[in-house]
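Colleague: with the sequence up front, the predicted model follows.
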Amino acid sequence: MQKDKKLIIYDIVFLLVTLYFAFSLRFDFNIPQEYMVFLKLSIFPVVVIGLIFNNFFKLYNSIWKYASIEELMSIIYSVTLSNIVFIVYSYFVNYKFLENRYYRFPFTVHIIFWILSVLALGGIRFTYRILEDSKNEKSVETEDKKVLIIGAGDASALIIKEIKRHSNLKYNIVGMIDDDPLKKGKLINGIEVLGGRECIRKICEEKKVEEIILSIPSADLQAKREIINICKSTNCKVKTLPGLYQIIGGKVNISNLREVNIDDLLGRDEVSLNDENINKYIKDKVILVTGGGGSIGSELCRQIARFNPSKLLILDIYENNVYDVQMELNYNYPELYKEIIIASIRDERRISDIFELYKPDVVFHAAAHKHVPLMEENPAEAIKNNIIGTYNVLKCCDKFNVKKFVQISTDKAVNPTNIMGATKRFCEIMVQAFDRVSKTEYVAVRFGNVLGSNGSVIPLFKKQIAHGGPVTVTHPEINRFFMTIPEAAQLVIQAGAIAKGGEIFVLDMGKPVKIVDLARDLITLSGYKPEVDIKIKYTGLRPGEKLYEELLMNEVALTSTEHDKIFVEKPNYVDINFVEKSIEQFRNVVHMNKEDIFKLVAEKVPTYKRKKND
């Protein structure tokens, strides 16, 4: 490791000067001759001993621009041990060179030398840091972006230090906000706590704040929502720390900051799982996840891995995404036996071979085409993948005695107006039909949109904002149900534990959210003004798109389960012969035109009413 040669020279000079001053102070600047001889004989050993211990404690490897308490303690340790060795030296070695006269350092010289050494060695290093900080502060005064920090705790203290050390960030911290009244007026690293959350708007206006940093990783979800909503009204850009784990061991730096997103605003309370029930059907079992590289499938794999299956099979047709999942699981769960299978659920022979080889106990079926407008243009592909592909998996589950099959469904299957929703509704029909004739427990879990999933509206909005707009919304009144990807995956797994067979589970999606409100929130949280800096453009409903989504069939009553966020539709009677005949007809879609395909689907899914939008 590269040594700082300048510091070595400085230390030699300062050690000699402090040794001389230690003697001078002890003898009122009139050192007796005999001690002058002793002093001269001590010069070489003092320097050598000091440099050895300084090197041992890495005082020549540290970057003193970032000096902290740890570096100060290293200086104290080095000087202390150097002095102890020097005391031993002065008592048992030096007398031999003085005509057998036992001259010894007065003990007070050692004390003074220790104090002066700490001051000298520490002073030169911390003076460098102070000079660097002052340079940063001078640049801050003239050019820096004005920043307000929400929260006055450990994370904020570390963030302030980081900002002060990085002048290139161009941040000028105007103050902090904290709801604790005892902290008001107090300073953290020189930054004052200006008041509680009620002061945010006023301070942002008075001090012309441009950016707000949320440094409240331990705050509960409701508190975060309320503070973010206040911040939205300031027209400031908002950034946040991801979570409490970032401050463990002081691991907070500027790279941890990210922009506040819709997950922070719409995210729901943490899901409470019944681990005992889940363990019963996942622990030490062979679990297969189809579509394991997708948004929901990959999160299912992460959640399932927590419950220690004997083997996790991750099946997907697209190798890039599933490779990323594999690398992540290898890192987080190195002991978990996992197998990556590249295959298409459309390939009946291939799927059968996979089931025969691995004999899964539980199957989570997340593989599907889900993009509504694209499937309207390619209805045959939707049928081949969503219906026939699912049929292949259902048949294999029955043939190879799978214990439980869990179908990932969607709110778009309820009174569908598009081909994607209709295919997912037919999958639900097949699930209930197979459950009546098989020993396998077949169930479906239905939920709405998940925040940030592949192909969802949130990533699209972010890209549009990054390009300066406009942000496109199909209709000013369109709304959707939303939940986070982890919540959806956890509830799917929990529903599987509750299932007895034949149910369609419906997840509590909360209240629907207007898409235009999401767009406005994202624009505001990005530091822009909706319709001023970033325009919102209405493009009209797309083919098959509803204004409002439904989560349950109108004609079926919904009943509660043991979990407060999972409800269930009572199983309907579905004849397996109807399914088998329908599949034979669906296999011919490759030879049919679009309109004939839509008519066939309407015959098989009575609740499907095709919607054509201009």
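Modeller: Now that the structure is in, tell me what you want to look at.

Colleague: CA atoms for contacts and neighbours, from now on please.
Modeller: Fine.

Colleague: state the helix or strand in which Phe405 lies.
Modeller: In this structure, Phe405 is located in strand 404-410 according to DSSP states H and E.

Colleague: which secondary structure elements does that strand contact?
Modeller: The helices and strands touching strand 404-410, judged by 3 or more CA pairs under 8 Å, 6 or more residues apart in numbering; DSSP states H and E, are strand 362-365, helix 419-437, strand 441-447, helix 485-498.

Colleague: need those in a markdown table with mean neighbour count and distance to Val260, can you?
Modeller: Below are the helices and strands packed on strand 404-410 laid out as a markdown table (neighbours: other CA atoms under 10 Å; distance: least, CA to CA, whole Å):
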| stretch | mean neighbour count | distance to Val260 |
| --- | --- | --- |
| strand 362-365 | 24 | 32 |
| helix 419-437 | 26 | 32 |
| strand 441-447 | 27 | 25 |
| helix 485-498 | 22 | 17 |
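
Colleague: thinking again about what came up before, distance from the chain centre to the strand holding Phe405, please.
Modeller: Here strand 404-410 is found 27 Å from its chain centre; the criterion is CA atoms, centre = their mean, to the nearest Å.

Colleague: swap in stretch 384-402?
Modeller: Put simply, stretch 384-402 sits 35 Å off its chain's centre (CA atoms, centre = their mean).

Colleague: show me what the strand holding Phe405 is in contact with.
Modeller: Applying CA atoms under 8 Å, 6 or more residues apart in numbering, the external contacts of strand 404-410 come out as 361-366, 394, 397, 421, 424-425, 428, 431, 440-448, 492, 496, 551.

Colleague: now do the SS call for the residue nearest the centre of the chain.
Modeller: For the chain, Pro242 is the residue whose C-alpha lies nearest the centre (CA atoms, centre = their mean; 5.8 Å). With DSSP: H, G, I helix; E, B strand; the rest coil as the basis, Pro242 sits in coil.

Colleague: one more to weigh against that first structure:
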Amino acid sequence: MINAFLNLPRFYKRMISVASDVVVLTLALWVSFGLRFVEFWVPSLEHVMVFSATVVTTVVIFGRMGLYRAVVRFLNDRAFMTIVGCVIASALALVVYGYFFQVQVPRTVPVVYGALAFIFVAGSRMGVRLLVQAPAQRNKIRVAIVGTGDTGRQLASALSHGTEYRPVLFITANSANHRSTINGIPVFDIRHVQKGVARYDVSRVLLALDEDALGDRREILEKLEPVNVPVQTVPSVSELVSGKARINDIRDLEIEDLLGREPVRPDPQLVEATLKGKSVMVTGAGGSIGSELCRQILRHKPKRLVLFEQSEYGLYAIERELKSSNIVGNYGVELHPILGSVTHRRRCEAVMKAFDINIVYHAAAYKHVPLVEHNIIEGVQNNVFGTWHTAEAAIAAGVERFVLVSTDKAVRPTNVMGASKRLAELVLQGLAGRQNGTVFSMVRFGNVLGSSGSVVPLFRDQIRDGGPVTVTHQDIIRYFMTIPEASQLVLQAGAMGQGGEVFVLDMGEPVKIADLARKMIRLMGLTEKTEENPAGDIEITYTGLRPGEKLFEELLIGDNPQGTSHPRVMMAREVSLQWEEVSKLLDRLALASQNFDCERILELIHSAPTGYTPNGDVADLVWCHRIKTVGGTREGDDGKIRVIY
């Protein structure tokens, strides 16, 4: 029957509403007079005329106020306020028509009539809405909302009108609100979350904390881990304001929630003074770090932003995003997408001169440890020679500042990727001593959550696929940052650099990768499968360290870091080389690369002050295959006989 009513043409639904209002308004008039006269009251002809005129006038007012155009199942507070106004007008009409038809209308009757008319009119609509929504509500996923602030209440309202989720419980960190209700939804203290989730049969928990409540986020997540239901989140206020997302866009927990510490905040005034009105170039602009750098830089309103990228699709994607942000934010920044490789010095120099670049952020690099280990020559070409050629181009183009995005793997590296980044640091330190026209600085940070190659999206995919989650070693630990945090640090270091410094971040305690995997399993509503819990959902397996991988990463080579103007940014005191020594090293590396001599490259890296100590043999795939199938020897420039191809 309900479905038959819902499928009626709109005209018939309106006629039913009008007929319903005529009946309930007439009933309200009769009851209001009957209550006044106590005994059973029969209206006179004059009273019938007053009733008819009042009801017709009220229906016309309802129509003019749009009440019959409103969809009953989506009525909101504004619609009920409209009913209040219409009912007041109807009560006044009753007084006017009583005077016009010379019918006595006692003073209490309009008041009683107004109250009854609101109850009958609003109640009939509320009843229809409940009847219509009841079947759909039963089929919705029952959710609990963490947060009773504006974000939580807006989410509850949006979900109530949606088709997928039904909010049945609020969870709050404020114990004073325990056992209260918000819009008819009960509120439970976070300490009683398991009891509330069980009582209301909650299928998932949605995190909807206001921005000023971020300090409670870690503690709340720790208490949600044992609940054994998926924990998800809603977009931030900035995403809602910019139009990138809606309040009911439910998604997995933000990777920042897994970090376990407060993000490091930059000094906005210092960064703004460095970037505003300047011409800025970002190499590797389509990568995870490079693209976030571009987003952050755009907000500081440089004169122009040059996106330098080797990947055509990566460049297309970031340019399209930044164009949209530029228009929405009214930043007025010139955007120039440029295809090119950092290994082509003349291309880099031509671009920097053409756009009169003031600042270069060099984020282009190969950073995946096993892949670089298997492709040694390309890793060195891109990470070492790419940095050198881009830096030389910056000097030739008169660039004011050049900032290298480095890594914690550059400290006492056991892999080619880390060693190549340490060599890149040595190159810039040598160039900083050779000239003083361009200020070179470097910034080191740990693993970036959510970047390409990060363990977080990998673990998430493995959990969704039913496991197992693969961890290389049960004791492996890493420092972690978020992409925005890493990018802000790069901008901060670039603003503080005076020439040749290596900046590092005080990142707090490192994170144990196995613990991170367990945290993700629990927050996705699953349990770990172990010998003690064979009925668990997801198993964690240990695959062994990969080529070039080590258990612990460091941020400093020396033990005496120097403080800076930022409380969480330090300046490392590292060994450096004069440019003459760096130049000779680069010449030898270039010769070894031209000869495709991976073994010689590793020897040169080891002999340089990089701290490189490989934990295995040469793993370059082409090198190893050629040795097996072709082989060959030659005498190197150090007098040693070695295999080549």
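Modeller: Everything's here; your move. Not measured: the values here are computed from a predicted model.

Colleague: quick TM-score on the pair, please.
Modeller: The TM-score (TM-score structural alignment, normalised by the length of the first structure) is 0.86; 591 aligned residues with a CA RMSD of 3.5 Å.

Colleague: hey, where'd the strands end up in the stretch 451-600 of the first structure?
Modeller: Ranges of strands in the stretch 451-600 of the first structure, per DSSP state E, counting those that start in this stretch, are 471-473, 479-480, 482-484, 504-507, 513-514, 536-538, 558-560, 566-569.

Colleague: apologies, that question was intended for the stretch 201-350 of the first structure.
Modeller: For the stretch 201-350 of the first structure, applying DSSP E, counting those that start in this stretch gives strands covering 211-214, 237-240, 258-259, 286-290, 311-316, 338-342.

Colleague: dump these to a markdown table, plus distance to Lys251 of the first structure and mean neighbour count.
Modeller: Formatted as a markdown table, the strands of the stretch 201-350 of the first structure follow (distance: least, CA to CA, whole Å; neighbours: other CA atoms under 10 Å):
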| stretch | distance to Lys251 of the first structure | mean neighbour count |
| --- | --- | --- |
| strand 211-214 | 16 | 26 |
| strand 237-240 | 15 | 22 |
| strand 258-259 | 15 | 16 |
| strand 286-290 | 35 | 26 |
| strand 311-316 | 32 | 24 |
| strand 338-342 | 31 | 17 |
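
Colleague: looking at those, which is closest to Arg26 of the first structure?
Modeller: Closest to Arg26 of the first structure of the strands of the stretch 201-350 of the first structure, according to CA to CA: strand 211-214, at 53.8 Å.

Colleague: what span of the second structure is that closest one aligned with?
Modeller: Here strand 211-214 of the first structure aligns to the second structure at residues 204-207, judged by TM-score structural alignment.

Colleague: who touches the matching stretch?
Modeller: 142-147, 229-234, 250, 525.

Colleague: and stretch 285-303 of the second structure, by the same measure?
Modeller: Counting by CA under 8 Å, 6+ apart, 271-272, 275-280, 282-284, 305, 307-309, 311, 314-315, 317-318, 322, 326, 329, 331-334, 363-364, 451-452, 483-484, 486-488, 491 sit against stretch 285-303 of the second structure.

Colleague: picking that back up, how far away is the residue nearest to the centre of the first structure from Ile216 of the first structure?
Modeller: 9 Å (CA to CA, to the nearest Å).

Colleague: overlap in contacts, these two.
Modeller: Counting by CA under 8 Å, 6+ apart, nothing touches both Pro242 of the first structure and Ile216.

Colleague: show me where the stretch 451-600 of the second structure has its helices.
Modeller: Here the stretch 451-600 of the second structure has its helices, by DSSP state H, counting those that start in this stretch, at 455-464, 483-496, 513-523, 579-594, 598-607.

Colleague: pick the most buried one from these.
Modeller: Ranked by mean neighbour count, the helices of the stretch 451-600 of the second structure are led by helix 483-496 with a mean of 24 (mean count of other CA atoms under 10 Å).

Colleague: just checking, what packs against that one?
Modeller: Here helix 483-496 of the second structure touches helix 268-275, helix 288-299, strand 401-405, strand 439-444, strand 447-449, going by 3+ CA pairs under 8 Å, 6+ apart.

Colleague: average offset between the shortest one and the first structure?
Modeller: Here strand 447-449 of the second structure, set against the first structure after superposition, deviates by a mean of 0.8 Å using mean CA distance after the TM-score superposition for the first structure.
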